[in-house]
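K.L.:
compute the structure for the input listed below.
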Amino acid sequence: MTYLDFEKPIAELESRIRDMKNLESGDELNIAEEIGRLERKLDKLLRDTYKSLTPWQKIKVARHPNRPHFPDFIKGLITDFMPLCGDRAFADDAAITGGLGRFKGQSVMVIGHEKGSDTQSRLKHNFGMARPEGYRKAIRLFKLAEQFDIPVITLVDTSGAYPGIGAEERGQAEAIARSTEACLGLKVPLVSVIVGEGGSGGAVALAAGNRIMMLEHAVYSVISPEGCASILWRTADKAEEAAGALKITAQDLLKLNVIDEVIPEPVGGAHRDHEKTMTALGKSLDQALNDLSALSAEKLRSLRREKFLNMGRVGL
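P.N.:
Now for the predicted structure:
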């Protein structure tokens, strides 16, 4: 387990519990009682710590290396998954993965970012920062889902689209805009979930859905706190201050009506218990798809349009 800087008391307590469990002693009853006391203390410490996380701490949780990634969500929620690759124009971008599968027996198209879990896979998936061909692949899969009347689930986890020269030369901004347009124009239900980081247009391109949900400790913002601080204060050292001003947490965005639902994570974050995370997310996805399945294509499009037009309206 990788511990974050604010988790030092938690790390120390868990270390003591492990040492107690490995301790050989004839007084097993007293050891068991002490372990039980420490575990109760740990549970309270975890609850208290994660109940009062600052926006900057939530960013660290959202970026935790042990947090569930796209393959984990597929394994935990989707059966018969068949990946579909390539944009049919230039290349296959591994930063965005997608394919057909079944969710609770229903055919779905699942598309999401993948950051990678170790050095080799992170390089392969470009740390979840998609190039134009990634968004064009997503558009192809959106159209395929629409052709076969299959609902779409998107899982967003990216710090932003790849800003390299090659990506800009191949039309990065246009690809992001077209992907966002494809989301808004879909004639099938689109449920989007921010599962980690939702960064800038690179996230919106997959998240312009009928229902937008966020895991409890995920973040969603027009720019990263580091990027914001670099622009406003000319230094990334002000990132923590920027994080507090950007309103990037799921709780803030729910109040602002940018998202529709906050999905609770296990005590201590999704990285501590993938199985419970899948259970909570699966329940919310099931409800969302059931609510949207009865709506006509035109109703889905009009509601999606109104949803985004209403964001930011004040006093109207």
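
K.L.:
all contacts plus neighbour counts: C-alpha atoms, from now on.
P.N.:
Noted.

K.L.:
can you give me the strands for the stretch 1-150 of the chain?
P.N.:
Assigned by DSSP state E, counting those that start in this stretch, the stretch 1-150 of the chain shows strands spanning 79-83, 96-103, 106-113.

K.L.:
please generate a structure for the following sequence too, so the two can be compared:
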Amino acid sequence: MEYLDFELPIKELEQQLDKCLIIGEESEVDVTQTCKKIEKKLKETKKEIYKNLSAWQRVQMSRHPNRPYTLDHIKAICGDTFLELHGDRNVKDDKAMIGGLGKIGDQSYMFIGQQKGYNTKARQFRNFGMSNPEGYRKALRLMKSAEKFGIPVVTLIDTPGAYPGLEAEERGQGEAIARNILEMTRLKVPIITIIIGEGASGGALGIGVGDRVLMLENTWYSVISPESCSSILWRSWEYKEQAAEALKLTAPDMKKLKLVDAIIKEPLGGAHTDREATFKAVEKAIVESYEELKNLSQKDLVSQRMDKYLAMGVFKG
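P.N.:
You can find the predicted model right below:
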């Protein structure tokens, strides 16, 4: 189990509890009451820490190395029904963007999302979840296929941003993302978007236009990461915590600003502490969202989606 810096009091109490249990098992000393006191203190400490998380701490939670990624969610929700589809039919298959058909019950969905890796080799293979233009073009190809056959689209967002390399720009990174945003606004099937980790910049927005946009509790969604914001404004990464607060990037902030529709609650301690409960919560959110959208006509679906995004933001004349 890996712990973040603000979780160290939890780590100490869990170690104390483990030692207490070992003493009880290896000796005749009755440590039942001591263990109960430590368990009570551990429960109280967890509640206190996780109910008062700062914006930066939520960013750290969204990047936890044990946090479930896109394929984890899809495989848990769809099981053996998931069929991954590859390639943009133009350049190559982008491993940072995955997609394919899967079923929840009797209903088929087109799942699309960024995929990160769990170790160094896998991270390099997945390009750290940063898609090239062909990844966004693959996503658009799959969305258009879903539209053709009347299949709803589910996008799972978890990326530090689109790949910023020279070769990505040469192949039209900006155009690929802009094209996706345009096409998603007028796609004639329901789109359900869920931020399951990091939702950074245009890299997230390239698959982030939806009829229902949901966020897991300990995720973030913003035009820029706190570190990059800090480096631009203060010429240093030292102010990343201050930047995270100012960006209003957490799920409660985004809900308050009416930029997302709902927050999916995570288990106490984050999605990685009880993966099964997280998968069930995500599955439930997808099914409920689709139930709200499935009876809308294509015209009403597109019209409501357009109105939703036109209503975002304020300006002074």
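
K.L.:
follow-up on the earlier one: pick the most deeply packed of the strands of the stretch 1-150 of the first structure.
P.N.:
Mean neighbour count (mean count of other CA atoms under 10 Å) peaks for strand 106-113 among the strands of the stretch 1-150 of the first structure, with a mean of 24.

K.L.:
now the strands of the stretch 1-150 of the first structure as CSV including distance to I176 of the first structure?
P.N.:
Conversion of the strands of the stretch 1-150 of the first structure to CSV gives the following (distance: least, CA to CA, whole Å):
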stretch, distance to I176 of the first structure
strand 79-83, 21
strand 96-103, 13
strand 106-113, 14
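
K.L.:
closest one to E133 of the first structure among the ones you listed?
P.N.:
Of all the strands of the stretch 1-150 of the first structure, it is strand 96-103 that lies closest to E133 of the first structure, at 9.2 Å by CA to CA.

K.L.:
how far off centre is that closest one?
P.N.:
16 Å (CA atoms, centre = their mean, to the nearest Å).

K.L.:
now do that strand: everything it contacts.
P.N.:
70, 77-85, 107-114, 125, 128, 130, 134-135, 138, 141 (CA atoms under 8 Å, 6 or more residues apart in numbering).

K.L.:
what do you get for stretch 157-166 of the first structure?
P.N.:
112-115, 127-131, 194-203, 224.

K.L.:
got it, and stretch 267-282 of the first structure?
P.N.:
43, 46-47, 50, 61, 64, 66-68, 72-73, 76-77, 215, 217, 263-266.

K.L.:
repeat the analysis, applying 6 Å as the threshold.
P.N.:
For stretch 267-282 of the first structure, the external contacting residues (CA atoms under 6 Å, 6 or more residues apart in numbering) are L46, N66, R67, G76, E265.

K.L.:
helices - which of these land there?
P.N.:
Applying DSSP state H to those, the entries found in helices are L46, G76.

K.L.:
ok, the contacts of stretch 267-282 of the first structure vs V188 of the first structure, which is closest?
P.N.:
The closest of the contacts of stretch 267-282 of the first structure to V188 of the first structure turns out to be G76 (CA to CA; 23.6 Å).

K.L.:
in which helix or strand would I find the nearest residue to the closest one once chain neighbours are set aside?
P.N.:
If the residues on either side of it in the chain are set aside, G76 of the first structure comes closest to M278, at 6.0 Å by CA to CA, 6 or more residues apart in numbering. Here M278 of the first structure sits within helix 274-293, counting by DSSP states H and E.

K.L.:
where do the strands sit along the stretch 201-317 of the second structure?
P.N.:
Under DSSP E, counting those that start in this stretch, the stretch 201-317 of the second structure gives strands at 212-216, 220-222, 262-264.
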